[in-house]
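**Q** Any chance you could fold what I've pasted below:
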Amino acid sequence: MKNINRRNFIKKTSLSAAGLAAATTFPFTGSAQDTRPKSALYMGGFAAQKLETVRIAVIGVGARGPAHLQFAASLPGTEIVAICDLFEDLATKWAAVVTEMGKGQRHQNIATYFGDEDKWKLMLEEVRPDMVFIATNWVNHAPMAIEVMNKGAHAFVEVPLAISIEELWKIVDTSEKTRKHCMMMENVNYGRDELLFLNMCRQGVIGELLHSEAAYIHDLRTQMNEVERGTGSWRTYHYANRNGNLYPTHGLGPVAQ
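**A** Below is the predicted model of the structure:
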């Protein structure tokens, strides 16, 4: 199985399932061909070496980032070493919150980076974290994840992981090359309701599943007015320029399990 050309396999099975008519509009490009070096190793089943203390950095502490930051800080064996955001007050605020959480024993002397869109790169160079949470606007997700892995850290990325097929393959290539994990943090997979229904399905409580449908129905018009620092400053443009379900994994993730 390890020798199977996954890109061509996915391409051929997708096209045969969709039919030739759909194939004419499916956005496969030259990047769908396998141009990876032969030394690339499949990451399925890979487990990184255990670390006694996981040094963690966070990029983006506006909306989603603080939840990841506080959750990671609460886990044993973690150390928050750096926080990066465009805005100084957000970076310093959450550094202070997490420092207090450490009660003088952990998460001390957290480095903060702010004021420039490329400060996260300086953070990676200076701090050299073991893993990085990425909770920024969508266009930055893939480039940041790729650079994080290239700098020797594992990447944990908010939904969506990327905004194009080409970016997704670059992430796969980089993960295989660097032997670093890259995970999309699809929170809906792990919600209490979703796990409840998943357990019911596995226990056979509701009988045999024959068909499933999934969708992402979420009224986010209020976010369009958050233009100063909120998602309205960038997310609205995705709605205007991209026709489709921008969060397909919210619905498909739990159903796929």
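
**Q** From here on, just use CA atoms for contacts and neighbour counts.
**A** Noted.

**Q** The residue of the chain most remote from its centre and residue 254, how far apart?
**A** With Cα atoms, centre = their mean as the measure, the chain has its most outlying C-alpha, relative to the mean C-alpha position, at residue 207: 33.5 Å. Here the criterion is Cα to Cα, to the nearest Å. By it, residue 207 lies 17 Å from residue 254.

**Q** State the distance from the closest residue in space to residue 15 that isn't next to it in sequence to residue 165.
**A** Closest residue in space to residue 15, ignoring its immediate chain neighbours: residue 23 at 5.7 Å, by Cα to Cα, 6 or more residues apart in numbering. Summarising the geometry, the distance separating residue 23 from residue 165, computed by Cα to Cα, is 15 Å.

**Q** same check, this time on residue 181
**A** Distance, residue 181 to residue 165, using Cα to Cα: 19 Å.

**Q** Name the residue in these two with the higher neighbour count.
**A** residue 181 (21 against 14; other Cα atoms under 10 Å).

**Q** just checking, that one touches residue 155?
**A** Yes: in this structure, residue 181 sits in contact with residue 155. The criterion is Cα atoms under 8 Å, and the distance is 6.3 Å.

**Q** list residues touching both of these two?
**A** Taking Cα atoms under 8 Å, 6 or more residues apart in numbering as the contact criterion, the residues that touch both residue 181 and residue 155 are residue 149.

**Q** Proceed likewise with the subsequent sequence, for comparison:
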Amino acid sequence: MGPKESLKVGIVGAAGRPRIFAQALADHPRAAVAAICDVTEERLQQAATYFGSCPAFLSFESMLEETELDAVIIGTPMQFHVEQSLLALEHDLHVISEVPAGISLEECRQLTAAAARSKGQYIMAENCNYMKPHMMIANMARSGLFGELYYAEGEYLHEVKELNERTPWRRQWQTGINGITYGTHSIGPILDWMDGDRIAKVSCIGSGHHYTDSLNRPYAIEDTCVMTAKTERGRLIKIRLDMLSERPGALNYELQGTRGCYESIRYELLGGGKVYLKREGEQKHEWTDLSVAGKEYIPDIWHRLPESMLGSSGHGGSDYVMMTDFLNALTENKPSPISIHKALDMTLPGLISQLSIERGGEWLNVPDSRAWI
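**A** Have a look, this model is predicted:
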């Protein structure tokens, strides 16, 4: 099957997170928004300001039945991701779903089975994998510059107490469950660097409870949760999630190999970071800016990024780059960049962490979705 002439895309939750993809969809030569869906007429009117005039629906099922589509973007709250992905996959549509892939092991099993049956491809929209520094590090790691990889860290520090009050679903599904449920922003880039590996077992502990919500109810999630993980190849990973502590936000990462390492800049949300690469005959270890050491490892897709997309509203351009890469794959009939199994490699460790933290940090095995089909 050759390249597709035009990819007709439907968007659910269109007035929310998917609005950040409007420019990438508009710029793509072989993709077009064919329908939008949201929960109120007001939100549909808001979505139309981003995506233009097209059929609009208050029912996801109606959009699938009444519109000729090739793919759907699912930008709804996380508890709806699997339900809506299943419906789309049953219609043999491609799915681009926000993170995480699912909120329970049973949901993830259902999603795996549906993706195996469908003619459509499943893709999970983990934008942290597409941040420029992370893609550079992935290329450097695959080129062997860091040697044999054996350790990594990822931290997602994003205080959301006020946001919880405006979006109750977050109160229930992000801070209403203990553990690292919302961990794909940290896990995703690390597994991309450790290409071909997966997390095989985890242990999770927390720092206790020090905050309450507007009704003076304690949050189920502990202020900081730390998950230690071992991969199938024996690598060690540490993941920290903190959505409650009073502090500025940060995305922190570290990668260590036998010939070098990477450290992000902790206080810069989208900072490039520093690398150390071992060189023959060197007398001391010195850091080099990633922008210098990794210049030749910038992916081509980043060179084509419009300057207007560099703003923080699109996570430094990563949202535009990610959606463009997804649309390229679907229109050129290439394998999905973040397939069902890669998506679940990022999602399942967090679900198992819920059980581990409940059991005082007990080490528990993480299932491999590839064994479910």
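
**Q** And what about the nearest residue to the residue farthest from the centre of the first structure once chain neighbours are set aside, helix, strand or coil?
**A** With sequence-adjacent residues excluded and distances taken as Cα to Cα, 6+ apart, residue 207 of the first structure is closest to residue 201, at 7.4 Å. Assigned by DSSP: H, G, I helix; E, B strand; the rest coil, the conformation of residue 201 of the first structure is helix.

**Q** okay, now the residue mapped onto residue 201 of the first structure from the second structure: neighbour count?
**A** Aligned against the second structure by TM-score structural alignment, residue 201 of the first structure finds its counterpart in residue 141. The number of residues packed near residue 141 of the second structure is 22, by other Cα under 10 Å.

**Q** Quick check: the residue nearest the centre of the second structure vs residue 58 of the second structure, distance?
**A** Against the mean C-alpha coordinate of the second structure, by Cα atoms, centre = their mean, the closest residue is residue 126 at 2.1 Å. Using Cα to Cα, one obtains 26 Å as the distance from residue 126 of the second structure to residue 58 of the second structure.

**Q** coming back round to it: map the residue nearest to the centre of the second structure onto the first structure.
**A** For residue 126 of the second structure, the aligned residue in the first structure is residue 186 (criterion: TM-score structural alignment).

**Q** need the contact list for that match.
**A** Residues touching residue 186 of the first structure, when contacts are defined by Cα under 8 Å, 6+ apart, comprise 158-159, 249-250, 253.

**Q** is it true that the match of residue 201 of the first structure touches residue 191?
**A** No: counting by Cα under 8 Å, residue 141 of the second structure sits too far from residue 191 to count as a contact (11.3 Å).

**Q** what about residue 56 of the first structure, which SS state?
**A** Classification of residue 56 of the first structure by three-state DSSP places it in strand.

**Q** on that earlier part again, check whether the residue farthest from the centre of the first structure sits in a helix, strand or coil.
**A** Counting by three-state DSSP, the three-state call for residue 207 of the first structure is coil.

**Q** how close does it sit to residue 97 of the first structure?
**A** Counting by Cα to Cα, the gap between residue 207 of the first structure and residue 97 of the first structure amounts to 47 Å.

**Q** Give me the distance between the residue nearest to the centre of the second structure and residue 151 of the second structure.
**A** Using Cα to Cα, residue 126 of the second structure is found at 21 Å from residue 151 of the second structure.

**Q** what does residue 143 of the second structure give?
**A** Shown here: residue 143 of the second structure relative to residue 151 of the second structure, a distance of 17 Å by Cα to Cα.

**Q** ok, now residue 192 of the second structure?
**A** Residue 192 of the second structure sits 13 Å away from residue 151 of the second structure, going by Cα to Cα.

**Q** do the same with residue 178 of the second structure
**A** Computed with Cα to Cα, the distance linking residue 178 of the second structure and residue 151 of the second structure is 25 Å.

**Q** Neighbour count: the two, which is higher?
**A** Counting neighbours by other Cα under 10 Å for residue 178 of the second structure and for residue 151 shows that residue 178 has the greater number, 25 against 20.

**Q** Need the counterpart of the more buried one in the first structure.
**A** That one, residue 178 of the second structure, aligns with residue 243 by TM-score structural alignment.

**Q** Checking that match next. Helix, strand or coil?
**A** Secondary structure state of residue 243 of the first structure, per three-state DSSP, is coil.
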